[in-house]
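1. Sequence isn't available, so here's the structure alone:
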């Protein structure tokens, strides 16, 4: 992991900022009598007292414990709501222990009730509203942590409760005493706000909490000065405790600016430093040979005489041009020269030095040298030589040349001065003749070719002789003959054959270059018998070619006929490949069948309509109604079954897709996979019959039985689901939509995997929104692995990820994964390596198994066989399931533990989320 990557991860950490509390009413601030309304007058009594800091305050007391049937009410003045949706009440009170009061009846209490009443105006009177629970709304029954006796005084209890949502202009608080001896020392009403904060270089405004304790209020952020957006939208969630959580999007400092003041500001780079890229990095001193005279520099300009190449990075040092090459030596061989040199003394501070060779021809009588003609060949090339050696050829004989060896590097083109170079002067010796211009055919017979040619334009001496090279066309082997003059007769050739001919001249300096290759043909002999013999190879060749064409046509026809005859047999044999090895059954996709009826009849049993009795509709499916009914087949006992129906007016494609699920289910036989009884394809409507699962879908069943199962029972359910998925995985079947809603539970709490084949048709308007990928199809985002969302890579490993989400659903009793976060926010959070926290009372070993299922690298996730083995070990060793996270102990955010179970889990989940995001790094897997 690079430092830039670490800095990117740290940019998502939230600063530790406490929630803001704003007070709406505080009885401790009263300087005069409170004069709250009481009923009856003999109940609550206002007296002066002292708070726990011994400051004088106004309090209310009541102690009618000797009189039975007490119903004493106390109501505050009207409290304006000021637009908030949820308020908190902090009560300080003391209660006398009933046991310390002698001769009291059994009606003595040590608790009192807290109510509120909403109103659009301050309209309450001594008689209105009526002094009873309705129209007053009860918040809670308040019990002390400690009560006092005559020997123990001054024991003050503090309790905090909240209520909402509020909708009217204001409200009253009311306190009901049913026979306690107590003192209400103070009452403070306040609401919570998430304070203005800066996270990931974005400013988020002060935001009031939502109407419910589990509400998440979205706040939109803006980048701080000198910062730019990296990912959008910029959002933070304000939870019910007035604390920020789950940042979405981020900003980063612009080029020329660096993070400051604990990553809350972007300050400019000071003169003499720079920062070339936007991001978390700090400013750096200017590289060598550069300087920045102004602040906020994104690059340091080079000093005079120094440059950066176009490919150089902004943080690269500035460099200059190299000095001249050293120690140039030459080796002349007639009209060619080999040049060698050593590297310059100064490379200019760069490693990309290359060399140019400039050839100049100098006149004998003196004067300025001129550039060589293009016919002078410099190898390997004239410009950009990485090596320190070159050869020049095709020079003129007895001529003086000057060669400049230039050293250049990546910034030489930036410099206004010419490259520095070293010079070497040479004089050539005798040169070979130039090439023979062209060759002409004078006469051709059956065995000879008579040729002539012009002498070279530059003989460079006396021509001693000519060499004629010839070979048959298409044959590399050649022959040579020598001629003293510019013509020759080549004999001993084959009749009617094409020859390739080239000629070159020779002087005392050696051979010149060959002429361009030309083709000449000898004549055929006039003897008919010999003519046929000569043409026989051509005739045979033509016949062979025709035979090859005919043979190819025959082969193509045979292949086509074989395909027509055996196509169905091949296709059928592919479908029968259910066993790749003995005992290893492999799933077959029914969509490979051209006829859906063929697939369903191969894998599902057809049931007679007289055996089925529909009793009642229990739900709606993708293609029609789902019913409960009875199945009585000959020789078998009657059983309760679930019946899926195909609605009237279906299309042929809907019928095929409907029966595809039966074709899939019919291939499976496992106690933790839903069992297919059979199909009715010849009836109207078309029916699919499966075993009946009394408790329905697992997610709704858990929500209805929140908190009623032990951890061991929940792990047993997970073990069954894992065993079913292991079976499917061993058959090479990928479910794609494993979720608690697609697991069914029977009356014995046995969980069975269901919903095969229909997940690809999820409804966009369903209660579980899905994300449409660029490749088409609907994906349940909250349950789907990242690679399946991004690249449609559905494998058993992506099913393992989904199983980890199912584990979280089961251990949270059907809680919705990621709560009310949007699908886009879920994808962003998972991409930022955020993982779901452990549910309330979840054993640590189970959450660790969840995290292993959520490894980003799919090859690192456990296989279902390993998951089954792990769950078996946990069931055998129950002590390992008793170690849970301690983040859920004690009072839930001062709520007294009185919220419903699903709200408590949501609060705890958000607390865990907040704790994870405030740690050094998010939970990473």
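-> Nice, I can see it. As the structure is a prediction and not an experimental result, all values here were calculated from the model. Numbers count the residues shown, from 1 in each chain.

2. When you work out contacts or count neighbours from here on, use the C-alpha atoms and nothing else.
-> Fine.

3. check contacts around residue 729.
-> Residue 729 makes contact with 796, 864, according to CA atoms under 8 Å, 6 or more residues apart in numbering.

4. another structure for you, compare them:
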């Protein structure tokens, strides 16, 4: 089938012609039309010429007019025979074994009158090629004549000046026969792919051209991803599908290119590749293409139910309610309904009404003071306790059984009612007492009234005792207990009384009188506190003054570092072309040889080629070209990358060889990297490299980024796709365009809009996404993602999550897990690069140093180990030996030993004021919490960095083990 699709469209074919072709020849004794036979003895019309015995031959043959039918590139297949000049005796002229092919674009056919010598001497034809025979024949071969037919195909274009063209054949002295000429063009056929219809599309003007064809969804399909398009290549083949359609809700795919309506009794509720399903229980569909099956009478779907869920009904009423009245409280219990309506979200509502004792027993809703211990709506248990009712009052309680479809039914709730009458009740318990003041012989107390007085409070009874019990009464909710002992503690209780009697005593509370010495001591402490506050205030003012004095000279000093080369933005030049001339070497185009297309860039094709500078050895190069029809701004932006690259000279940065700007096409020429982009190279060699070799690649990338950081250049698009690999597996940073093109529009799904620009979300630090704060620290974040890509052999970061989901996950402190068999030290390096605080991330020089240590100590790179020598403190890498804690005696000392004094105030302010309290952090499941990096205590006090959490918890665990081994005295 594919071969049939690729059959070209023929516009002229003389292979089967038997009538005269009627082509124009010049001169008259040149080309001659004759009938002959092909190699299969079929009759054909041919043109022959053989004037080899006459000098200075120039014989022309012009075909009839050929309509190109809007094709931009034409192919010509020529079948011919040529006689070997060596086999022709006594040749007087100059014998040839070749002929020339030309074409002429025109709106109409050329007239018969173009037979003059002058016209043919200056023929306005465009040459396609000089065609030579692969095989020639001699007049006699092996006892008889043997025909050797040659077939050659040539193409030409682009065609745009007329509706058609003529072909011309020029003979300069050959003995040959033109057996057949077939003229055709190529096209991509109409096709249905991904449920989208793409029209028949002509190929482009060049053999390497890709022509975009826009697709439209087939009947009953809708877009999934847009735009929907395919590319038609020069061979008439479809390639690179982008976007797709899928069957609408109510339709299912049939044989991959038709969306068939769901038959009656089935449905499909979503757009996509799924199939139609049978209607769920208690539902039906009476039409085709149903997106949901309607519920049968008496059945419903809840607001949160899905179309594929069964239809359900409301529950029946609860059964067998029982009440227990206790003064002004009641407890109700009941049995569940017999029918719960096919659902598992059954709950109960309790409706309370207070009824009067009139003949009609008028009832009204209970007031807000009535308390339902477990709530009065959405109850899951079949019991409820109700308190704070009025004494000697009649109530009606309705118990309703409801579920997720009760609000859909005209009879929303089946209910069961019960009537009860409360009893007389004493006051409730006084909730709490407060000490107002205290002396050496007395203290003053107060308390709030009972929450449920159940009548008028007549008085309060206060009971207090140390060894002997005493009782006093008070008409008000306060009392002064006098005549007490010095420095003695008293247990005090209180209860209220109404006409119904006393309520219960409050809980026991201890209050203590003061001795004279304690009173004086307390006064002295208050005075000391006041004096200390004054002194502290003076000290703070002094420290601030000293800090200002010490800081002032620093503020006046500059921060420049003489001798360090700094990157210069080419767009700071008034004329950006001047930057190109300053930073990029102009190359003579005659030194450049283009060999083949290896890709396409934003501005044009990318080629592999060779560069042969004068007096130097030829080298392989990559050549970026600027496509035809560019604007001046596009040319400036294209060359700006060369202006950037030309400033860099480092083994792990792609090397610029030069530019071609004084002729067309405009080119940027760089060193050639045989293995291409790092991400695709790793995917092609999944699992083929040992960890030590991957670390070597990462070290090269970090070295290149260290150089860029020292140059004060921010890359902004560091990703494995922008790292190139040569034949020696050396990795080099490339693609320096994004720093200027972030504001430009692009259809690449890798980049998504954020605050008006385009950003590679999966590789970009959160502050760069949210606030466009691009710094070397944001490049470090990207380096962490590159490290993950390398260790996962080219896996896509965050897999198939959408860009917005990635942004949300990062904001919620989600970080990528370690790839399979990834050493702990490398994953820890990734986590350090992904610190939310950009100032806490490592610098590129630190990363290079750390990778060097790993390479020198290969044992540290075994999966599951982490015994590499620790890096700088902000790396948060765990050192198994840990800091020396032998002299630690306080929380401040401990944090100083861990080099985490920034958390001092957070620890002390959250109550962790001593080392024994620290050792109890997340006492249960501490190892589990370490691995999850979700440490409740640590997050509460502000330690949000995963590496810092792990280090603190490991140290706390170590201290706890030391404490367990010591005696009680040593522990204290």
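-> Perfect, I can see it now. The model shown is predicted, which means the values in this text are computed figures rather than measured ones.

5. Just the strands from the stretch 451-600 of the first structure, written as ranges.
-> 465-472, 479-483, 487-490, 498-507, 510-511, 518-521, 579-581, 584-585 (DSSP state E, counting those that start in this stretch).

6. Could you export the ones you listed to a markdown table, including columns for distance to residue 239 of the first structure and mean neighbour count?
-> Formatted as a markdown table, the strands of the stretch 451-600 of the first structure follow (distance: least, CA to CA, whole Å; neighbours: other CA atoms under 10 Å):
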| stretch | distance to residue 239 of the first structure | mean neighbour count |
| --- | --- | --- |
| strand 465-472 | 92 | 19 |
| strand 479-483 | 96 | 13 |
| strand 487-490 | 103 | 17 |
| strand 498-507 | 91 | 22 |
| strand 510-511 | 94 | 18 |
| strand 518-521 | 91 | 18 |
| strand 579-581 | 55 | 10 |
| strand 584-585 | 51 | 13 |
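
7. Centre-most residue in the second structure?
-> The centre of the second structure sits closest to residue 803, judged by CA atoms, centre = their mean, with a distance of 3.8 Å.

8. Residue 759 is in contact with that one, correct?
-> No: applying CA atoms under 8 Å as the test, residue 803 of the second structure and residue 759 come out as separate, 10.2 Å apart.

9. Could you tell me which residues touch both of these two?
-> Taking CA under 8 Å, 6+ apart as the contact rule, residue 803 of the second structure and residue 759 both touch residue 752.

10. coming back round to it: I'd like to know which of the strands of the stretch 451-600 of the first structure lies nearest to residue 244 of the first structure.
-> Using CA to CA as the measure, strand 584-585 is the one of those that comes nearest residue 244 of the first structure, at 52.0 Å.

11. residues in the second structure aligned with that closest one?
-> With TM-score structural alignment applied, strand 584-585 of the first structure matches no range in the second structure.

12. so how far is the longest helix seen in the second structure from its chain's centroid?
-> Scanning the second structure for the helix with the most residues, using DSSP state H, yields helix 516-556. With CA atoms, centre = their mean, to the nearest Å as the basis, helix 516-556 of the second structure stands 53 Å off its chain's centre.

13. just checking, next helix/strand downstream of that helix?
-> Using DSSP states H and E, the next helix or strand after helix 516-556 of the second structure towards the C-terminus is helix 576-583.

14. For that next one, name the packing helices and strands.
-> On a contact count with 3 or more CA pairs under 8 Å, 6 or more residues apart in numbering; DSSP states H and E, helix 576-583 of the second structure meets helix 632-645.

15. And the helix or strand following the helix it packs on against the first structure, how far off on average?
-> The helix or strand immediately downstream of helix 632-645 of the second structure is strand 656-660, counting by DSSP H and E. After superposition onto the first structure, strand 656-660 of the second structure sits on average 10.3 Å from its aligned residues (mean CA distance after the TM-score superposition for the first structure).

16. Okay, buried residues for strand 656-660 of the second structure please.
-> 656-660 (16 or more other CA atoms under 10 Å).

17. Looking at those residues, which is nearest residue 18 of the second structure?
-> residue 660 (54.6 Å).

18. Between the strands of the stretch 451-600 of the first structure, which one is closest to residue 136 of the first structure.
-> Closest to residue 136 of the first structure of those is strand 584-585 (CA to CA; 66.8 Å).

19. what's the single longest strand in the first structure?
-> strand 181-194 (DSSP state E).

20. on contacts alone, who are the packing partners of that one?
-> Counting by 3+ CA pairs under 8 Å, 6+ apart, strand 181-194 of the first structure packs on strand 20-26, strand 56-63, strand 87-95, strand 207-208.
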